[in-house]
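K.L.:
Just to be clear, the model below is a prediction. Sequence and coordinates:
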Amino acid sequence: MEERILKEGIYTGIQLSKYIINKCTNDRQPISNLQLQKILFNLQKYFIINYDKKLITDDFEAWPYGPVIREVYAEYCSYGSMTINEKYNHISINSSIRSKIDPIISRLRKRQPWDLVEDTHRPGGAWDTIYKNGAGNKKIIPVCLIKEKEN
């Protein structure tokens, strides 16, 4: 049963972002676009490492402040460093997936944005390997590299 659910549990960055934003807003702990990107990356990393599969269909790119899903950034960049206080209707995330991601979201949203950035900038990590002091700016971070370097 678990394996079947995980096969079905692939979401776009925007779908998962709406769920995360709803959860954080409803819990009265709204997050910024920067925090959202780092939460998304950590959720992707968790699924790649623990289930050998992507949770999010979109690719992450190596941007100056860490891994970014371009479409999600474009959707929420107008907020700048302010919190995103949106509420969305009809966001459907499988309950098995929610039980895995909710604790990660709750833990990471309490961290300062720049601490989350520092985590993704770890020397030798997936972002660092691609970004290479700017030479790899906005290049895709391959899933195999996330599994190898973030494990």
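P.N.:
Sure thing, it's come through.
K.L.:
From now on I want contacts and neighbour counts done on CA atoms only, so please keep to that.
P.N.:
Fine.
K.L.:
List the contacts of the helix of greatest length in the chain.
P.N.:
Ranked by residue count and defined by DSSP state H, the top helix of the chain is helix 33-51. Under the criterion C-alpha atoms under 8 Å, 6 or more residues apart in numbering, residues 13, 16-17, 20-21, 53-56, 60, 66-69, 72-73, 76-77, 79-84, 101, 104-105, 108-109, 113, 116-117, 120, 143, 146-147, 150-151 lie in contact with helix 33-51.
K.L.:
And for stretch 20-29?
P.N.:
Outside stretch 20-29, the residues that touch it by C-alpha under 8 Å, 6+ apart are 30-31, 36, 84-88, 105-106, 109.
K.L.:
ok, and here's another one to check against it:
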Amino acid sequence: MHPSIQIANEIIQRGAQQNPPRFFTPMQLLKLVYLCHGWMLGLYQRPLIQENVQAWKYGPVIPELYQSLKVYRDGQVPAPQPVAQFAPPLDVYESTMIDQVMQMYGGHSGISLSQITHAPNTPWSTTFRGDTLGLVIPNELIRDHYQQLYRERTQHAAAPT
């Protein structure tokens, strides 16, 4: 498992290497890291990040990552952020997962990603209670959701036309 800021930095670095370079807002990074974590759980049954994901008003949030990025408000995060602890290297599955999530979701705005991650029947919508702050979204719930998404996508792709 990795610090969420490490995964955000990977996304920042990969975006900067695109042609033309792509930069992300804190909201986009929060949602993209969550999506990487969700797909990792769903496809490989193991977490990508070490922190808990919480159900906040505007969707799933990793509080530690939010605290690191909030200084940028709604502006773009210009460069990778300091990692305060040891961050192990990514393995091939983790690296590929980040690439795939960026390919699927990297072009979405923060608002669009927020709509995706807190739509009805998502882990966020199942966990969020408007009057209770900081409820953790269990990894098992996230895993089950992304496994179901994968099954739906593969069944749809295999269906005859």
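P.N.:
The structure has been received and is ready for your questions. This one's a predicted model, so the numbers in the text were calculated from it and none came from an experiment.
K.L.:
still on that earlier bit, for the very next helix or strand once past the longest helix of the first structure, which outside residues touch it?
P.N.:
Counting by DSSP states H and E, the next helix or strand C-terminal to helix 33-51 of the first structure is strand 60-63. Residues outside strand 60-63 of the first structure that contact it (C-alpha under 8 Å, 6+ apart): 41, 67-70, 127, 130-131, 136-142.
K.L.:
so strand 60-63 of the first structure aligns onto which residues of the second structure?
P.N.:
The aligned range for strand 60-63 of the first structure in the second structure is 53-56, by TM-score structural alignment.
K.L.:
By how much does that stretch deviate from the first structure on average?
P.N.:
Superposed on the first structure, stretch 53-56 of the second structure shows a mean distance of 0.8 Å to its aligned residues (mean C-alpha distance after the TM-score superposition for the first structure).
K.L.:
which residue numbers in the second structure go with the longest helix of the first structure?
P.N.:
Going by TM-score structural alignment: helix 33-51 of the first structure matches residues 26-44.
K.L.:
Name the residues of that stretch that come out as buried.
P.N.:
Buried residues in stretch 26-44 of the second structure, counted by 16 or more other C-alpha atoms under 10 Å: 26-42.
K.L.:
Likewise for stretch 59-77 of the second structure?
P.N.:
So, applying 16+ other C-alpha under 10 Å, buried residues of stretch 59-77 of the second structure: 59-63, 65-66, 69, 76-77.
K.L.:
Name the residues that touch that stretch?
P.N.:
Against stretch 59-77 of the second structure from outside (C-alpha under 8 Å, 6+ apart): 4-5, 12, 23-27, 30-31, 34, 51-55, 81, 114, 117-118, 124, 137.
K.L.:
need the strands for the first structure, in chain order.
P.N.:
Shown for the first structure, the strands assigned by DSSP state E span residues 60-63, 66-68, 139-141.
K.L.:
want to try a markdown table for those, with distance to residue 97 of the first structure as columns?
P.N.:
Shown next, in a markdown table, are the strands of the first structure (distance: least, C-alpha to C-alpha, whole Å):
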| stretch | distance to residue 97 of the first structure |
| --- | --- |
| strand 60-63 | 20 |
| strand 66-68 | 21 |
| strand 139-141 | 23 |
